[in-house]
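Enquirer: how would this look folded up:
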Amino acid sequence: MRRKYPNLCKPIKIGNVVFRNRMFSAPMGGTDITADCTIGRASTAFYELRAKGGAGAVTVSECMVHPETDGSHAFHLDLHTPGSLASFTYTADAIRRHGAIASVELSHSGQYAGTYLTDKDKKRGLAQWGPSAGVRPDGLEVKELTEEIIADIVAAYGNCAALAKRAGFELIMVHGGHGWLINQFLSPYFNRRTDQYGGSLENRVRFAREVLDSVRKAVGPGFPIEFRMSGSELFEGGYDLAEGVEIARLLESRIDLLHISAGTYQRGFSTTHPSMFVPHGCNVYLAAEIKKHVSVPVATLGGLNDPAMMEEIIASGKADVVEMARALLADPELPRKIMSNRDEDIVKCLRCFTCMAERAVTSTRRCAVNPLIGRELDGTEIVPAARPCKVMVAGGGPGGLKAAITAARRGHKVILCEKTGELGGILKGEQAIPFKYEMYQLGVTLGKLAADAGVEVRLNTAVTKEYAEKENVDALIVAIGSEPLVPPIPGLQAENVIIVNDYYLKKDMVGDRVVVLGGGQAGCEAAIHLAREGKEVHLVEMRAELAPDANIRHRPILLGEIDKLKIHVHTGCKATRVTREGIFCAAANGDERFVAGATVICALGQQARRKEAEELVDCAPYVAQIGDCVRASTITTAIYQGYHAALDI
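Expert: Below you'll find the model as predicted:
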């Protein structure tokens, strides 16, 4: 067969191991790390899902090599903890039996020990060790590693590598980036030593060399070693790309694959994990430059999810391998779909950070667009129904579409009714905001998958009690969503007011000076978009803070964009009336304030369509209400509930 993306699909030999394609699953932390830091069964299933989906390699993250000086709650691999070696062995086997190469990332947090603890206060009781003594920005004292402890840590890398090989892993990734310990030694910002491990670049690289030599001795020749490094630390005081090139050249003789990431703990989360506010592939330039100066294969990553972009990266020689993490949560079958020329079926990552926020808050995983993530043991196969039914889904938003697809794949006859002329529900409104366009695309993709599954779609069809009873269905899934909250504020119905959901229909009506009424996540994102278009934007919020509904990973980035764009923020201001010239507000102290703007974007939130939903509760033997019609929530909730409602038929 002729492959649409031949370079992505081409096998690659690294060391003595052949990888089936150039699409690797980048390190992602497990979900059920036991109290003894072994790999739980759910994590094994979590990694296996990406192997099933066709990735060339799947990397387990992170195995902390020296718990004595690194208190992070992550995986440990040793012989004295019952179940430790076995858990790694079962995981390697689960990955390898699907044709992917099992890889494990060996790490040490250094002075950022405790980062992965859910209870952040506990890290204050940990010993923080780094290349140099000092005090962290959060006030924690950092102790300088002695040469004796350094030697012990170096040996620990080798010991873990040997055990990983024994467990069946065929690739070792050494984590030397993102502000972790090896990066701390490489960095002139962190490393202020005056002995053989500090000062010159040659000395700062010494620890990394010793670690790689220790790993090589443990695994032997031909066994592939991947070294992960930040191409540049991207902050003042850290090393830049030119020095990143030199670090790569000094280390390449000891490795088989050079994995180029970006940024450090100091620089911030959003550099290493590019957000929706920056272009896909924004960090690829680092790998492309370093590849010019080394002879080993180079891997790149950073918000990649588009097959055409990834194909161009390989074809043009910017990198030899592309690695994805979030994209393979959203759609674990992305590599298999590319290999079989089904790229139009890929469900793309939204870069919403639901996955990483959930891990930080609850120590679990969840994905906004994939209900399987973190729940793989519940079953990843859609089992055909013993008795096919006639199923109606009311509402063509993300939840309704997911329910319809799932029910159809189970063998049911499915009718999906959407009262408007287009599928996608609330996602339709995102098509006019470039950094949220993939949310709109999600609706389009789900619509295609529904049609491919045999769902009968009836547009411009509202489901009433009479309509549902006339169809005489066995099951009805109510997914009619929410509607904009428009309180009775005088003037809010005027022509110069645009409901944020309708912005995509009326964007040409927006003037140069805009007031966004409502500082929740939707309002903040609309304000950012309008400011990027060069408009003067005022953001009015009655609460004391912006975007409390945004998750803990997305929110700081969102607020950073608002600050960077110099959007005028008015918190503690409750709108009292709207005019053609702007909004009058009551401030927290009772004073009246006028915020000028010829166009007003109303983003005061959503409310569930409860009345319409309740009218349908007796229309079939099985009725399920899902998503926003129950309570205005998120894409995550709608898709998860839609999927399981269909499984319950």
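Enquirer: alpha carbons only for contacts and neighbour counts from here, please
Expert: Fine.
Enquirer: for the nearest residue to residue 132 once chain neighbours are set aside, what are its contacts?
Expert: Once flanking residues are discounted, residue 132 sits nearest to residue 144: 4.5 Å by Cα to Cα, 6 or more residues apart in numbering. Residue 144 sits next to 129-133 when contact means Cα atoms under 8 Å, 6 or more residues apart in numbering.
Enquirer: hey, which helix is longest across this protein?
Expert: Identified as the longest helix of the chain according to DSSP state H is helix 147-167.
Enquirer: tell me where the stretch 1-150 of the chain has strands.
Expert: Using DSSP state E, counting those that start in this stretch, the strands of the stretch 1-150 of the chain run over 12-14, 17-19, 23-29, 57-64, 101-107, 128-130, 134-135, 141-144.
Enquirer: second chain to compare with the first, below:
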Amino acid sequence: MRRKYPNLCKPITLGRTTFRNRMFSAPMGGTDITNDGCIGPKSTAFYELRAKGVAGAVTVSECMVHPQTDGSHAYHLDESILNSLACATYTADAIRRHGAIPSLELSHSGMFAGTYMTDKSRQHGLNQWGPSDAVRADGVAVRALSQEQIADIVRAYGHVAGLAKRAGFEMLMIHGGHGWLINQFLSPLFNHRTDEYGGSLENRCRLAVEVVKSVREAVGPFFPIEFRMSGAEFCEGGYDLAEGVRIAQAIEPYVDLIHVSAGTYQKTFGITHPSMFEAHGRNVYLAAEIKRHVSKPVATIGGLNDPEQMEKIVASGQADVVYMARALLADPFLPRKVTEGRDDEIVRCLRCFTCMAERAATSTRRCTVNPLIGRESEGDEVVPVPESRRKRVLVAGGGPGGLYAAYTAARRGHDVLLCEKENELGGILKSERALPFKHEMYELTGTYERLARRAGVQIRLNCEVTPELVEAEGADALIVAVGSSPLVPPIPGLDGDNVVVVNDYYKNVDRVSDDVVVFGGGLAGCECAIHLGQEGKRVHLVEMRDELAPDANVRHRPLLLREVEKYVTVHTGYKGLRVTDEGVVCADASGAEHLVPGTTVICALGQRSRTDVVEALRDSAPFVRVIGDAARVSTITNAVYWGYHAALDI
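Expert: Here you go, the predicted model:
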């Protein structure tokens, strides 16, 4: 078979282990971590799914090697803990039995121990240890590790590495980046020691070299060891790429793969995990430069989800391996689709940070475009129903929830008709086509449509669902996914010719002048304002509340607000009174009136459910389920999740 992406699909041998392709699953933390640090069954299923999806390697993250100085609530591998070794063994086996190489990330949080605890008061109560005495930005004191403690940590890396090999892991990743302990020693930002572990680059690399040597002694000469590092830290006081090259050269003799990431803890979140405001592969140049100066294979990572781009990275010699994390949440079967030439079916990551925000909020996982994530143990295959139970299913609405519901119902063997009242699919996603940094969200419609049609869904456009249509089609089940409509309150002038509703901006781009007022500072308003500012327009943003974008998730919101600050003049605490040809007249908290200037006004005041349509359809079929914004104005995540389960419930 001739592969469409031959370089991505080509095996690679590290040590004496051969990996089936160059697409590796990056470290992602599990969710059901037991109180004593064992890998829970939900996490095992979480990692196994990426192995089923034909990733070359699947890395389990993170195993903390020295609980005496690192109280992080993460995995531990310790023979004194009941079931610790067994849980690790079951996880390695779950990965390996599907042909992927199981890898375990060995780590130490250093001065940021307990980062992923949802109860931050517990985190602040931990002893925090780092290379030097310090006080963290949040006021927590950090104590410098003694040389005796350092030696014990080095021994612990080797000991845990030996246990990991015994459990069946066939590669180990040493985490030396992102502001964790080894990176703290590498970085002049954190390391102010005056002994042999501080000062010169050689001294700052000493801990990393000692750790890798300890691991090598434990696992033997031919066992693959990978070192994950930040190619540059991108912050004042941190090291740059030139020093990153020298760090890689110092580590190179002792490892089989150099994994080049970027950034440091808290300061560079949107670079380490490139946001939608960054270019895909924005960190690849770091790996490419390091590869020029080392002889060992190099891996790259950072917002990669396009097979064509990844193929070019490998083919051009910028890197030997490409890692993906969020892309394999959105579509765990991305590598399989690449190898089978089905890349047009890949569900692309939106870089919306729902996955990370959910983990921070509830210690679980969700993905906007993949309802199975975090719930993999419930089964990752849609089981067809017996022929005797197959139904005629009608889906009202062609937005993301309706499309995914139709796709799921068809995969189960039902006869599915999806009707959309407008002349194109997408629902509220249509409005994203005009925002370049959200193009993947708009393109999601095309992907879901392709999957639905190939599953057998019949799609009718310009067809509004009515009770009469439901009866005429003989529907046994009706999924109501009719979405929401823009909220346009009766404010004088808001119906004027100079006003464009944010949902319709994509149809009215040419009507928008160079001086714009975005009326409404929720997520949709902020993102539209950023885009207009990026285009060079003068943009004012009016919000009645005291804060912007409270509907944005906790990971996306800080990055969003940073972009707003770059491009937009913000007026919070302003209540819109009337719209004129010159802008929006607002009242401040004292009642004083102010004109916010702009010859075009974008109305972004929110959405309301189409309850009238829902009520008209509620009794139209034996089985009726209302999903997405039609049920409650919410998120694409909920629309897709509810649609998936509505189809499973038929």
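Enquirer: any idea what the residue nearest to residue 132 of the first structure aligns with in the second structure?
Expert: Residue pairing (TM-score structural alignment): residue 144 of the first structure is matched to residue 144 of the second structure.
Enquirer: so how far is residue 154 of the second structure from its match?
Expert: Residue 144 of the second structure is 16 Å from residue 154 of the second structure, where distance means Cα to Cα, to the nearest Å.
Enquirer: which one of the strands of the stretch 1-150 of the first structure lies closest to residue 524 of the first structure?
Expert: Nearest to residue 524 of the first structure among the strands of the stretch 1-150 of the first structure is strand 23-29 (29.3 Å), distances taken as Cα to Cα.
Enquirer: now that closest one on the second structure. Mean distance?
Expert: Once fitted to the second structure, strand 23-29 of the first structure is off its aligned match by 0.2 Å on average (mean Cα distance after the TM-score superposition for the first structure).
Enquirer: what helices or strands is that strand leaning on?
Expert: strand 57-64, strand 321-324 (3 or more Cα pairs under 8 Å, 6 or more residues apart in numbering; DSSP states H and E).
Enquirer: in CSV: the ones you listed, plus mean neighbour count.
Expert: Formatted as CSV, these follow (neighbours: other Cα atoms under 10 Å):
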stretch, mean neighbour count
strand 57-64, 26
strand 321-324, 25
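Enquirer: make a markdown table from these and add distance to residue 116 of the first structure to it.
Expert: As requested, these are exported to a markdown table (distance: least, Cα to Cα, whole Å):
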| stretch | distance to residue 116 of the first structure |
| --- | --- |
| strand 57-64 | 10 |
| strand 321-324 | 21 |
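Enquirer: compare these and give me the one nearest residue 358 of the first structure.
Expert: Of all these, it is strand 57-64 that lies closest to residue 358 of the first structure, at 16.6 Å by Cα to Cα.
Enquirer: what packs against that closest one?
Expert: Here strand 57-64 of the first structure touches strand 23-29, helix 41-52, strand 101-107, going by 3+ Cα pairs under 8 Å, 6+ apart.
Enquirer: what helices and strands are in contact with the longest one?
Expert: Helix 41-52 of the first structure makes packing contacts with strand 57-64, helix 84-96 when contacts are defined by 3+ Cα pairs under 8 Å, 6+ apart.
Enquirer: state the distance from the equivalent of residue 81 of the second structure over in the first structure to residue 87 of the first structure.
Expert: Aligned counterpart of residue 81 of the second structure in the first structure: residue 81 (TM-score structural alignment). Distance of residue 81 of the first structure to residue 87 of the first structure, computed by Cα to Cα: 11 Å.
Enquirer: and residue 128 of the first structure, by the same measure?
Expert: Residue 128 of the first structure is 28 Å from residue 87 of the first structure, by Cα to Cα.
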